[in-house]
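K.L.:
Return a 3D structure for these sequence lines:
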Amino acid sequence: MRTLYFDCFSGISGDMVIGALIDAGADPVQMEEELKKLNMDEEYNLSWGKVVKNGITSTKFDVILTSKSDQTHEHSHSHEHEHSHGHSHSHGHEQSLGHEHNHSHVPHSHHGSRTYKQIVEAINEANFNESVANMSLAIFKKIGEAEGHIHGLPLEKVHFHEVGAVDSIIDIIGAAILIDQLGIESVQSSAIPTGSGHIHIDHGIYPVPAPATLEILKGVPIASNDIRSELATPTGAAITAVLARNFGSLPPMTVESIGYGAGTKTFENHPNVLRVIIGETQ
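P.N.:
The predicted model follows:
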C-alpha cells in the first residue's frame, strides 16, 4: 500500500505540507492548474523554491495575496503561516537557492471574508475529482467545527477569515491535489508537537496551542517540546487529524521518496521543516 508518513518533528502547517510534497516529487505546476478551477487565481500568486534550513535543503511554498487593499486577511495570513511571538532566530541559518515561480495576475480586491458555506460551495462547483473534493471538504469541516465550537456557532454560521483566507483555501486544497496526484492510499503521522508560549490572533493574545488548533487535535497524540513558538497551525493540524489513520513512529516501509517542507520561522537549534516519507507498506 502506497503510504505517506508525516514526520512532524518541528510541527506542521499547510504551507509546510505542500512544500514537503513538492520536495518529495509532486508536481506544483499541475496543482496550480487544478487550483484554477476555483476561479480565485487572480487573488493570489504561488511561489516555491529551495531554501536551506539549518543545513537541510527543503522546499518553501508561499501563497502571496495580490490585493493590497485586503488588510483583513494580512493578519490571518501571518497567523496561518506561523509568525508568532516565540523566539525566532534567523541570523544566517537560511539561504535561498534558485528562483521562485511567480505568475502574475491582475490584482483584484475582492477577498472579503469567506464563510464555511461559501468554501464548501466553491469546492463543489470546481469539479475536482472525488478524492480531492472529499479530502478538502473533510479538512474544512474539521476546522469549521472547531471554530464553531469555540465561538459557540453552528457550522453553517461559521464566518471567519482564518480559514476563509485565500492562503488556507490554497494550502488545504493544494495538499489534497498533491496527495491525490502522488497516488497515496494511506496516511500516517508522528505525534504532533504544538509548541508553547503565546500568539497574537484576531481576538487577542492566546496561549499556544491556539484554541482552534487544540480542538482540532482532540484524539490525536500531541508531543511536548519546549519551543516557545506556534509549531502546529489549525490548517496543518486539520490535515493530519483528518487524513492520518495512525499516529506513531515510522511504520515498516520500503521508502521511495522523501521531502522536506520549510516553515516560515528559523530556530537556532533545529531545522524548522516538515519531513514526508512516501513508500510501500504491507
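K.L.:
going forward, measure contacts between C-alpha atoms and count neighbours the same way
P.N.:
Will do.
K.L.:
quick one: contacts for residue 235?
P.N.:
Contacts for residue 235 (Cα atoms under 8 Å, 6 or more residues apart in numbering) come out as 13, 14, 80, 143, 163, 168, 171, 172.
K.L.:
residue boundaries of the helices in the stretch 151-282 of the chain?
P.N.:
Using DSSP state H, counting those that start in this stretch, the helices of the stretch 151-282 of the chain run over 161-164, 166-181, 211-216, 234-243.
K.L.:
angle of the longest one against helix 234-243?
P.N.:
For helix 166-181 against helix 234-243, the angle between stretch directions is 30 degrees (axes from the mean of the first three to the mean of the last three Cα atoms, to 10 degrees).
K.L.:
Same question for helix 166-181: list its buried residues.
P.N.:
Along helix 166-181, these residues count as buried under the neighbour rule (16 or more other Cα atoms under 10 Å): 166-180.
K.L.:
Could you also give me the structure for this next sequence, so I can compare it with the first?
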Amino acid sequence: MPRVIYFDCFSGVSGDMALGALIDAGVSLDDLRAMLQRLGVGGWELHASREVRGPLAGTRAHVVAPEDHHHRTLTDIRALISGAPLPSAVVERSIRIFTLLAEAEARVHGTTVDQVHFHEVGALDAIVDIVGVVAGLDLLGVEQVFASPIPPGAGWVRSAHGPIPVPAPATLALLASVGAPVTADETPFELTTPTGAAILASLATFRRPPMRLRAVGYGFGARRMERPNALRVWLGDMDDETDVDQDRQDRTSAEHAGSGESSPVLLETNIDDQPAEQIAYVTERLREAGALDVWCTPIMMKKGRAGVLIAALVPADLEDRMVTILLRETTTLGVRRRAVERYVCARDIITVTTPLGPARVKRKWWRGELIGAAPEYEDCARIARERGVPLTTVYQTVMGRLEDASSVTGH
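P.N.:
Sure thing, here's the model as predicted:
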C-alpha cells in the first residue's frame, strides 16, 4: 500500500509548521539536516524542540539564517536546487513549488515569471523550509499528499512591499490556481502563509483519503494564540479495501475521459536558429509548467536548414501559459494549436521488495486489465549506485520479483 500523508490544517499551514509536523511524525532531524546540506549553501541552522501548547504536545521547527538581502529569481532558485545532489523527486517537487510561487507573484504584481524577484520566500530560511518539507516527505517515503480545506486568516501583515491584507495576495492566488477549498475562519492573524499555500497547492489533493494510520505529528507555529497554533499530519498507508470503488472510478475516468480532464491542446512550433541547449531549456520549462508531454522532432526547413519541431501536449486550462513560454523562450513568431482527443491508460504505482532493496513499479491498466509494468528509473538508478551493480541487473531483478505477488507492498 502506498505511503500517504494528510495535512490537517485546522489552524492553517506555514513552512515551519509543516517542517515541525513532519519531524514530529518521525523524520530524523539528523537525516533532514544532511539532506539539506546538499544544497551547498551555508550559514543556516535547523533546530527542533518539543513543546506543549494547551492540550497538545508537538514539535517547533525553526530555521536560523542570517538576514538575506539577495532577492533571488526563479532561475536562481532552480539552478540552486537542480544543481544539488538531491533525489530526483525532491528536486522536481521543490522546483514545482517555487514555479507555482513565481506564477502567483507574477499575477499579483502584474509582471512575468522571469521578472519576479522573490523577497520573503526567496530568503535562505524560506528555501530551507520548502526544500526541507519536500525532503521530509521523501525521507518518510510519502508517495501521495492530501490536505484539508485551508483557513487563510484575516487582518493585515507586513511584507517587503509594505502592509498587505490577510490572506496575502500571493496566498490567495496560489489557492485559486488549484481551486483549493477554504474555510470561513476569520481569525485576525495570518494562518496560512504563501510558503504553506505553495507547498499544498503544488503537492496536495484536497480531500481526506482512507488510510491505515501509522503516525500523527503536530508542528507548531511561532505565534501564540488562544487555540493551538498547530498543523497536524496524519501519516499512513492507503487502505485499498476501502478505496477500491474510488480506484475503479478513477481508472474508468482515465480510460474514457483522459483522467477526467477536458481535451488537451497540442502546441507546435518550428525552430531553426537556436542552439540545442536552449531548446532543451524550453522543454524543461514546459514540463515544469504542467505540460502533459513535450517532444522534439528533427525537420528540414527552407533553404535546406536543419531545424527542430517542438511539440507540447498541454491541458486546455494551461494553454495560455504554455504559449507564453514558447513565444518568450524561443525565436518563433507563431505557435500552431489544435485540440486533440486521446485514450489514456490508467496507471498506479506499487512498491516491489527485492534482495537489492525496494523499488517502485508503474503499472498500466486498460479497462480493468493489467497490460504492462515498468520499474521507476530513479529508484533503479539509486539502487545501482548504492549497490555498485549494473542498472540492467536492477531492472531484471525488479521485474523478476514483480511476478511474485508476495513481494508487492503497495498499490
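K.L.:
quick one on the thing from earlier: from the contacts of residue 235 of structure 1, pick the one nearest residue 250 of structure 1.
P.N.:
Using Cα to Cα, residue 13 is the member of those that lies nearest residue 250 of structure 1, at 19.6 Å.
K.L.:
What count of nearby residues applies to that closest one?
P.N.:
Close neighbours of residue 13 of structure 1, defined as other Cα atoms under 10 Å, add up to 33.
K.L.:
Also residue 130 of structure 1?
P.N.:
Residue 130 of structure 1 is flanked by 11 other residues according to other Cα under 10 Å.
K.L.:
Could you identify the residue of structure 2 that aligns with it?
P.N.:
Aligned by TM-score structural alignment, residue 130 of structure 1 pairs with residue 88 of structure 2.
K.L.:
Equivalent analysis for residue 118 of structure 1, please.
P.N.:
Using TM-score structural alignment as the criterion, the counterpart of residue 118 of structure 1 in structure 2 is residue 76.
K.L.:
Which strand or helix spans residue 398 of structure 2?
P.N.:
Taking DSSP states H and E as the criterion, the element that holds residue 398 of structure 2 is helix 391-402.
K.L.:
ok so, going back, run through the residues that contact the match of residue 130 of structure 1.
P.N.:
residue 378.
K.L.:
which residues sit in contact with the closest residue to residue 23 of structure 1 other than its chain neighbours?
P.N.:
Counting by Cα to Cα, 6 or more residues apart in numbering, the nearest residue to residue 23 of structure 1 once its immediate chain neighbours are dropped is residue 259, at 4.5 Å. For residue 259 of structure 1, the residues meeting the contact criterion (Cα under 8 Å, 6+ apart) are 19, 20, 21, 22, 23, 24, 25, 58, 275, 276, 277.
K.L.:
Return the residues in contact with the second one.
P.N.:
The neighbours of residue 20 of structure 1, taking Cα under 8 Å, 6+ apart as the test, are 58, 59, 259, 260, 261, 262, 274, 275, 276.
K.L.:
so how many other residues sit close to the closest residue to it other than its chain neighbours?
P.N.:
The spatially closest residue to residue 20 of structure 1, leaving aside those adjacent along the chain, is residue 261, at 3.7 Å (Cα to Cα, 6+ apart). Number of residues near residue 261 of structure 1 (other Cα under 10 Å) recorded here: 31.
K.L.:
Check the spacing between the equivalent of residue 261 of structure 1 over in structure 2 and residue 18 of structure 2 real quick.
P.N.:
Taking TM-score structural alignment as the criterion, the aligned counterpart of residue 261 of structure 1 in structure 2 is residue 219. Taking Cα to Cα, to the nearest Å as the measure, residue 219 of structure 2 falls 6 Å from residue 18 of structure 2.
K.L.:
Can you classify the residue nearest to residue 347 of structure 2 when sequence neighbours are not counted by secondary structure?
P.N.:
Nearest non-adjacent residue to residue 347 of structure 2, counting by Cα to Cα, 6+ apart: residue 364, 4.8 Å away. Under the three-state scheme (DSSP: H, G, I helix; E, B strand; the rest coil), the conformation of residue 364 of structure 2 reads as strand.
K.L.:
Let me see the contact set for residue 364 of structure 2.
P.N.:
For residue 364 of structure 2, the contacting residues are 345, 346, 347, 348, 370, 371, 372, 373, by Cα under 8 Å, 6+ apart.
K.L.:
from those, which is closest to residue 210 of structure 2?
P.N.:
For these, the closest approach to residue 210 of structure 2 (Cα to Cα) belongs to residue 348, at 16.5 Å.
K.L.:
thought that closest one was touching residue 362?
P.N.:
Yes. Under the contact definition of Cα atoms under 8 Å, residue 348 of structure 2 touches residue 362, with a separation of 5.8 Å.
K.L.:
correct me, but residue 201 of structure 1 touches residue 78?
P.N.:
No. Residue 201 of structure 1 sits out of contact with residue 78 when judged by Cα under 8 Å, with a separation of 9.4 Å.
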